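**Student:** this one's structure only:
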């Protein structure tokens, strides 16, 4: 086993956690990068130098809070503007609005952006990829972000990683590659897939979790003798649906399997609840089918519009879950957004899913205050 003297020498030489990139330290259990000395020595023997936080996350799927602010994350990202590099910007196809990094152009400077739409594997097969790309481009353009190219992939399954790597190699022109994104878009999982594709290494290298915010500092992965693929911390976006849910309820906003559509025949004056997280009111129009695209385990309940407010008050946290009753206090009040459709339209609750509604209807979508409710031309 490695000696205490050798460990201290390595610590003095800027030893980093292979999971999150934080500098390893053995003195302050509450600070970033802490690991007990005994655990660190065992880690060397197993060639697995992990901070205590990443060790518990990897082996027990437990997240521990860290004292890093949004400003800390943004300071790390701001270094990109001073370099010449390719920026790979990862967004969640289910939460494009929640994936927007405000002021991204200031962080990346004049560097080109390759945008990656992740989690495409859970979209119904009937969704055309060209429509998904068009939708993403429209949303990021509104935010002043103009990517050179948009690629769709699944970090979970590894689908389309080869074509993505080809595109990265073509676009980087021998320069470093920075991977950026808000928390919970699957950025570190994507990088793990890239490492597997390039090296054939099967073991997970970068700490990944459903929990937002697991990469604490930049992590450099060599692409060749002179350039690196650099994973940056996820920027915390407070309006993401995932931030309002406990660990056990995150599965409802992060589907793991292909979503199966559910169609409901509705008359005007009826309401659909998606757990306690969202609500759709059919206000005006002829009887028609409305198709819901949410996680397959998320229960959808139908009631009369005139009774909807009372139904929510009585059943939120009970019949209407998630969130559970004890977590309901953390959920902002639902806010109403009304739309009149002239064509078949998707009413999108960012980070949760969407409801496809027919033309010539008046509908209202409700979501926790701060979560975006948008419309788009129907994807299917």
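**Tutor:** That came in fine, so what should we check first? Remember, it's a predicted structure, so these values are computed and weren't measured experimentally.

**Student:** every contact and neighbour count from this point should use C-alpha atoms.
**Tutor:** Fine.

**Student:** now for the helix or strand hosting residue 135, which elements pack on it?
**Tutor:** Residue 135 is part of helix 129-142 when elements are defined by DSSP states H and E. Under the contact definition 3 or more CA pairs under 8 Å, 6 or more residues apart in numbering; DSSP states H and E, helix 129-142 sits against helix 96-99, strand 149-152.

**Student:** for the next helix or strand after the first one, give me every contacting residue.
**Tutor:** It refers to helix 96-99. Going down the chain from helix 96-99, the next helix or strand is helix 104-108, by DSSP H and E. Residues outside helix 104-108 that contact it (CA atoms under 8 Å, 6 or more residues apart in numbering): 77, 78, 79, 80, 81, 87, 144, 145.

**Student:** ok, now stretch 74-90?
**Tutor:** 99, 106-118, 168, 171-172, 175-182, 185-187, 217-218, 232-233, 235.

**Student:** tell me the buried residues in it?
**Tutor:** For stretch 74-90, a neighbour-count test (16 or more other CA atoms under 10 Å) marks 74, 76, 77, 80, 84, 85, 86, 87, 88, 89, 90 as buried.

**Student:** again with stretch 356-376
**Tutor:** In stretch 356-376, counting by 16+ other CA under 10 Å, buried: 356-358, 361-368, 371-373, 375.

**Student:** before we go on, here's another structure to hold up against the first:
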């Protein structure tokens, strides 16, 4: 038997895979002669909730199968976690489509950073010539949403919406769409998507499941901790001017060991959620803190956690003024005075990226 919503074969074993339904629910609905939807499709139909899916090769093929019906794709990206939410593998799949890059959560950045600056920065990062296709928004503050709808309406009457988990895709769509949702199965696919009508516009947006990743600090946290540390207001930022050999923690899962040979101490800022601990200490004390204070003094994680629960890696970078070191799913270091060397310790899967500064170092 297959689910009529998404076409996946009904199965009772793995809630993370397509077609899952609890056996007792299946038997009850079968006995009552009611429609049998898999758990994912049931939640979509009755609650408008899309379950996230892992971004493996199977889902990449699923995404490709959706694209045939659309000329325009809306890709929602989190400006706070640009490195974790703008992904080269997704960009490769979307080649040949008109992609509208919706850069969300700009309310988290310092107010001195202008929309024009954000657009120019994103334009360089995604290597596009068309700045108009970069739409700067804040779903939380209703900024840029009217302009986004008008822009999309001029281009098409339907668009596919994609994005990884926690970028604010659902919040954005809830602001601009009605709450009447329908499941739209696509031939040959095993994942249904939600068809949503945009308010006061001849435009339908087809919402796909949030894509789960595995290279962000956020991915290593339980759902409650994710909810706690996801920033919902302007980012916390703190300036450091450390002596040689000092260690700075950004939470318990990211450690910076600082080295320099210049006369003047380096100066840098850390940007992250207000719930993330910034802590400076001596190098010799840092090892003890990592082994004994994860989830206690150093948050995230949000509860007492053993150092041995993670496989760790160390990477070394030389940073200069005007550069940032981004830690996917956590925040970034922004250099005001350099150069200096930083040895970064994070869980093995976490992506680290050196980039041109998003926040102007002269500010």
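**Tutor:** Received, thanks. The structure displayed is predicted, hence computed values, not measured ones.

**Student:** after superposition, what is the TM-score?
**Tutor:** For this chain pair, the superposition-based TM-score is 0.75 by TM-score structural alignment, normalised by the length of structure 2; 334 aligned residues with a CA RMSD of 4.1 Å.

**Student:** highest mean neighbour count out of the helices and strands packed on helix 129-142 of structure 1?
**Tutor:** Highest mean neighbour count of these: helix 96-99, a mean of 24 (counted as mean count of other CA atoms under 10 Å).

**Student:** mind giving me the packing neighbours of it?
**Tutor:** Counting by 3+ CA pairs under 8 Å, 6+ apart, helix 96-99 of structure 1 packs on strand 85-92, helix 129-142.

**Student:** so where is it in structure 2?
**Tutor:** Using TM-score structural alignment, helix 96-99 of structure 1 lines up with residues 82-85 of structure 2.

**Student:** what does the matching stretch contact?
**Tutor:** Surrounding stretch 82-85 of structure 2, the residues in contact under the criterion CA under 8 Å, 6+ apart are 77-78, 163-164, 167, 215-216, 326-329, 351, 353.

**Student:** one more time with 7 Å, if that's ok
**Tutor:** 77, 78, 164, 216, 328, 329 (CA atoms under 7 Å, 6 or more residues apart in numbering).

**Student:** now do the helices in the stretch 1-150 of structure 2.
**Tutor:** 23-32, 39-47, 57-67, 82-85, 88-93, 115-126, 145-155 (DSSP state H, counting those that start in this stretch).

**Student:** including distance to residue 178 of structure 2, could these go into CSV?
**Tutor:** Listed next are the helices of the stretch 1-150 of structure 2 as CSV, based on distance: least, CA to CA, whole Å:
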stretch, distance to residue 178 of structure 2
helix 23-32, 30
helix 39-47, 13
helix 57-67, 22
helix 82-85, 26
helix 88-93, 28
helix 115-126, 28
helix 145-155, 13
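
**Student:** just those helices: most buried one?
**Tutor:** helix 82-85 (a mean of 24).

**Student:** do you know how far residue 206 of structure 2 is from residue 30 of structure 2?
**Tutor:** 30 Å (CA to CA, to the nearest Å).

**Student:** also residue 154 of structure 2?
**Tutor:** For residue 154 of structure 2, the distance to residue 30 of structure 2 - CA to CA - is 46 Å.

**Student:** cool, residue 21 of structure 2 as well?
**Tutor:** Distance, residue 21 of structure 2 to residue 30 of structure 2, by CA to CA: 12 Å.

**Student:** going through the contacts of stretch 74-90 of structure 1, which ones are buried?
**Tutor:** For these, buried by 16+ other CA under 10 Å: 99, 107-109, 111-118, 168, 171-172, 175-182, 185-187, 217-218, 232-233, 235.

**Student:** before we move on, the earlier item: state the pair within the contacts of helix 104-108 of structure 1 that is farthest apart.
**Tutor:** Taking CA to CA as the measure, the contacts of helix 104-108 of structure 1 span a maximum distance of 19.9 Å, between 79 and 144.

**Student:** measure the residue lying closest to residue 146 of structure 1 once chain neighbours are set aside to residue 95 of structure 1 for me?
**Tutor:** Using CA to CA, 6 or more residues apart in numbering and skipping the chain neighbours, the partner closest in space to residue 146 of structure 1 is residue 140 (7.0 Å). Plainly put, residue 140 of structure 1 is 12 Å away from residue 95 of structure 1 if you go by CA to CA.

**Student:** for residue 372 of structure 1, same thing?
**Tutor:** From residue 372 of structure 1 to residue 95 of structure 1 the distance is 9 Å (CA to CA).

**Student:** any shared contact partners between those two?
**Tutor:** In contact with both residue 372 of structure 1 and residue 95: residue 350, using CA under 7 Å, 6+ apart.

**Student:** and the strands in the stretch 101-250 of structure 2, which stretches?
**Tutor:** For the stretch 101-250 of structure 2, the strands defined by DSSP state E, counting those that start in this stretch occupy 134-136, 158-162, 177-184, 193-198, 204-207, 211-212, 236-240, 246-250.

**Student:** and residue 220 of structure 2, which of those is closest to it?
**Tutor:** strand 211-212 (11.5 Å).

**Student:** returning to what we had before: out of the strands of the stretch 101-250 of structure 2, nearest to residue 53 of structure 2?
**Tutor:** Short answer: strand 211-212, nearest of the strands of the stretch 101-250 of structure 2 by CA to CA, at 5.2 Å.

**Student:** tell me, that closest one lands on which residues of structure 1?
**Tutor:** Under TM-score structural alignment, the match for strand 211-212 of structure 2 is residues 235-236.

**Student:** what sits up against the matching stretch?
**Tutor:** Here stretch 235-236 of structure 1 makes contact (CA under 7 Å, 6+ apart) with 70, 73, 74, 181, 182, 183.

**Student:** how about 6 Å then?
**Tutor:** Applying CA atoms under 6 Å, 6 or more residues apart in numbering, the external contacts of stretch 235-236 of structure 1 come out as 182, 183.

**Student:** how about stretch 276-294 of structure 1?
**Tutor:** Applying CA under 6 Å, 6+ apart, the contact partners of stretch 276-294 of structure 1 are 261-273, 316, 320-322, 353-357, 361-367.

**Student:** so which bits of that stretch are buried?
**Tutor:** Result for stretch 276-294 of structure 1 [16+ other CA under 10 Å]: buried residues 276-283, 285, 288, 290-294.

**Student:** do the same with stretch 229-245 of structure 2
**Tutor:** Buried residues in stretch 229-245 of structure 2 (16+ other CA under 10 Å): 229, 230, 231, 234, 235, 236, 237, 240, 242, 244.

**Student:** ok, residues contacting that stretch?
**Tutor:** Outside stretch 229-245 of structure 2, the residues that reach it (CA under 6 Å, 6+ apart) are 108-109, 258-259, 265-275.
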